[in-house]
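Visitor: Fold the stuff below for me.
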Amino acid sequence: MMQTLPIRLDLFAFLIFLGVAQGVFLGIFFLTGQRRKSLANRCFGLYLLSVSAIMLEIGLEYSNYMFQMLALVDYGELFNFALAPLFYFFVYAKLNSRLPRHWGWHLLPAAIWSVNAITWIVQPPEFKYNSYINAFHPELPFVHVEPYMHDDFTGLRDYINELTLLSCLIYTVLALLEVRKAFKRANLPLLGKAPVSMVMARNVSALVILFPVLIGVVKATYHEDMGDHFLAAYLTLTIYATSLLVMQRSSALQEKEIIVDESPSASVEPKKKYEKSALSEELEETLLLKLNRLMEAEKPYLESDLSLPKLAQRLNTTPHHLSQILNDRLAQSFFDLLASYRVREAQQLLQDPTTTHLKIEEIAERVGYNSPSAFHTAFKRLTNLTPAQYRAKVVEQKA
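Guide: Prediction:
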């Protein structure tokens, strides 16, 4: 006879079910409306729904609701090998606006495992009862049952925890390497200011990085699946942290910021930040990547007569769109962008032994400034040092 236990609703159960609800909501959010046009959003939406499905099974098992829903026992294993690749796809697509080459091969283990899962999902209730109590309540007696079929044709189910850990570890590392590569390609500090797409990929990867470690600790500490509620609770925290990241980057939830054009010809009247964009998110991300590559490869900022229209023409876009993206995505004006690149170039010249003979005015001219005073002002604002003080500091450090 199959025994049951009373429902357990404690803090962990509450956190898990709360995470499931938020994960489903956020997954649907990314898969609907204009957001679904973004490849990265579709990957992330599917990832969140997969996470929620696994968390729901853990919540039902931990709370003992599973005694009343034996048909759902072990259904979460269908998603074990889809979870990590989907996350990697999200990060890759967010940074590159496409999936990795031969992406379908990454999902092959998930497809094989889904077929294998049929052998333990399509089983009598008594079989599922035994599976459940073996994982969560080993103190209860098993019941006799004749399975409909052999429950594991691959012979790998006994190693599911180790294989899941390996999958999560591999794809988390691949995601982190992709983030590092993107920041290096854009010549940006990993922990500094960057385009929104890069910040989102970096921050979400940072949230997920501890998950494989936690899997290893929990599985080494607890019998079978008895510690899975810790994993589900951590996933809840990552889902809500992701929700905060989404809210922070949503222009609909931000106050309209006032941006002042610093150009000499600008009006004294401030202008409001652009309220709507004619560009899709993917086009914006593509334009930002093109901008980073152009600035690094051709260094147009060294031209003293570079203007917003000229830079927009090189990027095959309009000055309006370029200015809007700089303001909304990088929180910079066109002149802030020029100053950051020019000052960085000046720092390299001030450090280079082959250019120590150059006067400060000559360096200012080399990096695109016609006015030495404008160069001094920009350099001091960005480094808190004058060019002469910066050069003296470099000499002192080398001495």
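Visitor: From here on, just use CA atoms for contacts and neighbour counts.
Guide: Will do.
Visitor: residues touching residue 139, list them.
Guide: Contact analysis of residue 139 by C-alpha atoms under 8 Å, 6 or more residues apart in numbering lists residue 133.
Visitor: Would you do the same for the sequence below? I want to compare the two.
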Amino acid sequence: MSNVFSGQPTCQYISHMNLQFDLLAIINTLGAFQCFLISLALFSLKTGNRTANRYLAFFLLTLSLFIFDEILYNSGLYQYYPYTYGIGTTFDFLLPPFLYLYIKALTVQDYTLKKKEAIHFVLAAIILLLSLPGIFQSSAIKSAAYLNDLQENLNLGTFEIVFSLVFQIYIGSYFVTALVKLNSALNNEALDKDIPVKFKYLRGLIIAMLFVLAVHIFFFYTPWFDETADVYLLFLLTVIVYIMAFTGMRQSEIFTADLLKINPQKYKKSTLTDEVVEKTLSNLQRLMEVEKLYLNSDLKLPDLASQLKVTTHQLSQIINEKFEKNFFNFINEYRIEAVKSILNDPASENRTMPDIAFEVGFNSLSVFNSAFKKVTGLSPSEFRKQS
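Guide: Next up is the predicted model:
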């Protein structure tokens, strides 16, 4: 393909390129539009893991823009409408991080993007900055640059080939990491038995992307790779989009299911005694209600288990079975109750929501807002108005 996977255009036209908008181009265009519509639907979705859905929406939006860019390139339309020519490579560097972060948001409880994780977008930012001078050129200059780009890439040098290989490895590493992370989460015995089935489509999506990458790598380094192979590889991506859209329409719950939903039956072979359970529950209640450990924003499962003198696995089991929730939801519910008490106090009417959220142990406003609405059915501001 001209950008993604190889970073190099694959066309044999030099001084002029005739328009080639055939049936495949129409199918690919409709697929890109479908991808765009799915992304809009996910952005507006109010249920399920909203953080994960946003990353999936960004991934699909970027994928739709990438497909449009490839269609403009391969059909020759860029020769006559070069307005966005030069920006397409940025999409290549955005696709892998968005897919990876989608998987991470699905598999990490209350996930929020950390500052250090902005490194995932550094390459895309660099490519965009390098592209800006060309993007703001006149249409005539960009059209000439497009034709010149075709000519220069008929004979790839060693640098271009090595760069393409490095870029292909970059993309593949993201996809493989995402697949490993997803498989690890789906193999967790703590999940409800129907969860892995609901998320089978996602494993298929990543494997399909890896397949397209592998096919592209194979043809890119053989004499058979030309503009025809490029178009058919783009068609494969479009087919993936159609399948995903069809699956989403048939099983809308795949976008609203909670990958981290716990199955209490997983502990039926546990060796925990009733005596240990009761003692731990009593001490846990004391730590939460008397010592208010939930106010510590850095509180982690191992920290709490250490104070209770049980293993993290045992504490996780007790919380899962006795409260039918995971550790984070358990802690956050105490924090939400503390917030409700503060909001019901007339003396706190002038306090800001961030101030209250941080006081009770939240270290992220997005997590606070999501947790509050999950527990109360209202946003913090709506609850305050009703108090």
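Visitor: Can you give me the TM-score here?
Guide: Superposed pair, TM-score by TM-score structural alignment, normalised by the length of structure 2: 0.57. Supporting alignment: 262 aligned residues with a C-alpha RMSD of 4.0 Å.
Visitor: Residue 48 of structure 1 pairs with which position in structure 2?
Guide: Alignment note (TM-score structural alignment): residue 48 of structure 1 maps to residue 60 of structure 2.
Visitor: Now name the helix or strand holding that match.
Guide: Using DSSP states H and E, residue 60 of structure 2 maps to helix 50-75.
Visitor: Packing partners of that helix?
Guide: When contacts are defined as 3 or more C-alpha pairs under 8 Å, 6 or more residues apart in numbering; DSSP states H and E, helix 50-75 of structure 2 sits against helix 23-44, helix 88-107, helix 227-250.
Visitor: Off-centre distance for that helix?
Guide: Offset of helix 50-75 of structure 2 from its chain centre (C-alpha atoms, centre = their mean, to the nearest Å): 12 Å.
Visitor: Mean deviation, that helix versus structure 1?
Guide: Here the mean offset of helix 50-75 of structure 2 against structure 1 after fitting is 1.0 Å, by mean C-alpha distance after the TM-score superposition for structure 1.
Visitor: can you map out the strands along the stretch 51-200 of structure 1?
Guide: Counting by DSSP state E, counting those that start in this stretch, the stretch 51-200 of structure 1 has no strands to list.
Visitor: To clarify, my last question referred to the stretch 201-350 of structure 1.
Guide: 258-259, 271-272.
Visitor: Tell me which of those strands sits most buried.
Guide: The highest mean neighbour count among the strands of the stretch 201-350 of structure 1, using mean count of other C-alpha atoms under 10 Å, belongs to strand 258-259: a mean of 14.
Visitor: okay, that one sits on what stretch of structure 2?
Guide: Alignment of strand 258-259 of structure 1 against structure 2: no match, by TM-score structural alignment.
Visitor: helices or strands up against that strand?
Guide: Against strand 258-259 of structure 1 (3+ C-alpha pairs under 8 Å, 6+ apart) you get strand 271-272.
Visitor: Distance from the strand it packs on to the middle of the chain?
Guide: 31 Å.
Visitor: about what we covered before: ok, the match of residue 48 of structure 1 touching residue 35?
Guide: Yes - counting by C-alpha atoms under 8 Å, residue 60 of structure 2 does reach residue 35; the two are 5.8 Å apart.
Visitor: quick revisit: for the strands of the stretch 201-350 of structure 1, give me JSON lines that also has distance to residue 295 of structure 1.
Guide: What follows is these, written out as JSON lines (distance: least, C-alpha to C-alpha, whole Å):
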{"stretch": "strand 258-259", "distance to residue 295 of structure 1": "23"}
{"stretch": "strand 271-272", "distance to residue 295 of structure 1": "26"}
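Visitor: Since that was my last question, I'll sign off now.
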